[in-house]
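# I'd like to go over a predicted model; first the sequence, then the structure.
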Amino acid sequence: MELDMSADELKSALNRLRRAQGQLAGVIRMIEEGRDCEDVVTQLAAVSRALDRAGFSIIATGLQQCMTSDDPEVRDSAQMRARLEKLFLSLA
């Protein structure tokens, strides 16, 4: 299944990923500087949340496309449902 994201959806997902990338660079810098463990873990949690939100956004778009598809094989496919479930659970 090919994911077809609108310009707004794509921009939002890419912004989230870029934010996570920046946060991760900050975590690396913090570790290199010997910063406090609690601060590092807090920032790692923020990176994780940013990645999760980007992933969930992408999966939600895929689910929406499946639900609104005119092709009954796509909409009702147990195989497609299993693939989407696997993707969703990979982020959980």
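Ah, there it is. Remember, it's a predicted structure, so these values are computed and weren't measured experimentally.

# C-alpha from now on. contacts and neighbour counts both.
Noted.

# you'd agree R16 is up against D52?
No - counting by Cα atoms under 8 Å, R16 does not reach D52; the two are 9.4 Å apart.

# mind listing the helices for the chain?
Per DSSP state H, the chain carries helices over the ranges 7-32, 37-68, 72-75, 78-91.

# Mean neighbour count and distance to M1 added to those helices, as TSV?
Compiled in TSV, those are given as follows (neighbours: other Cα atoms under 10 Å; distance: least, Cα to Cα, whole Å):
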stretch	mean neighbour count	distance to M1
helix 7-32	15	17
helix 37-68	16	9
helix 72-75	14	9
helix 78-91	13	8
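
# take a look at this one as well, against the first:
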Amino acid sequence: METSNHTHGETEACCSGDETVRKSHHSEKTKASLTARLNRIEGQIRGIKGLIEKDTYCDDVLNQIASVQSALNGVGKLLLEHHMRSCVVERIQEGDTDVLTELMTTMNKLIK
């Protein structure tokens, strides 16, 4: 699994805008990394579909599904790290502690 090249001292603007319209602003490097990972996952999903169409042994398909889930978790962790290091920190610095409730809700969805 790839690890983040994001060091503890670095920050990049992540989210901005008012409460109703928040947008992310990731560096081109971050976007490229996330996109590459998602492209690989998309290919894995197509591969799983092909395995099912070919009546591949169930255990082999299930192992591929586990691999995709792990890859998606990796994307989620990377994005969560960037979000916490930028958006969450910025909003707390602005006095917006509601971001913690939002973050906990999101984390609970991610770890289901």
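Nice, thanks for sending it over. Predicted, not measured: the structure shown is a model, and the values here were computed from it.

# Which residue, neighbours along the chain excluded, lies closest to the spatially most central residue of structure 1?
With the centre of structure 1 defined as its mean C-alpha position, the nearest residue by Cα atoms, centre = their mean is G55, 1.3 Å away. Closest residue to G55 of structure 1 apart from its sequence neighbours, by Cα to Cα, 6 or more residues apart in numbering: L91 at 7.1 Å.

# what's the counterpart of the one you found in structure 2?
Under the alignment defined by TM-score structural alignment, L91 of structure 1 is paired with L110 of structure 2.

# now Q64 of structure 1
The pairwise alignment with structure 2 assigns Q64 of structure 1 to R85, based on TM-score structural alignment.

# do L3 of structure 1 as well
Using TM-score structural alignment, L3 of structure 1 pairs with S24 in structure 2.

# Its match contacts T30, correct?
No - counting by Cα under 8 Å, T30 is not a contact partner of S24 of structure 2; they are 11.3 Å apart.
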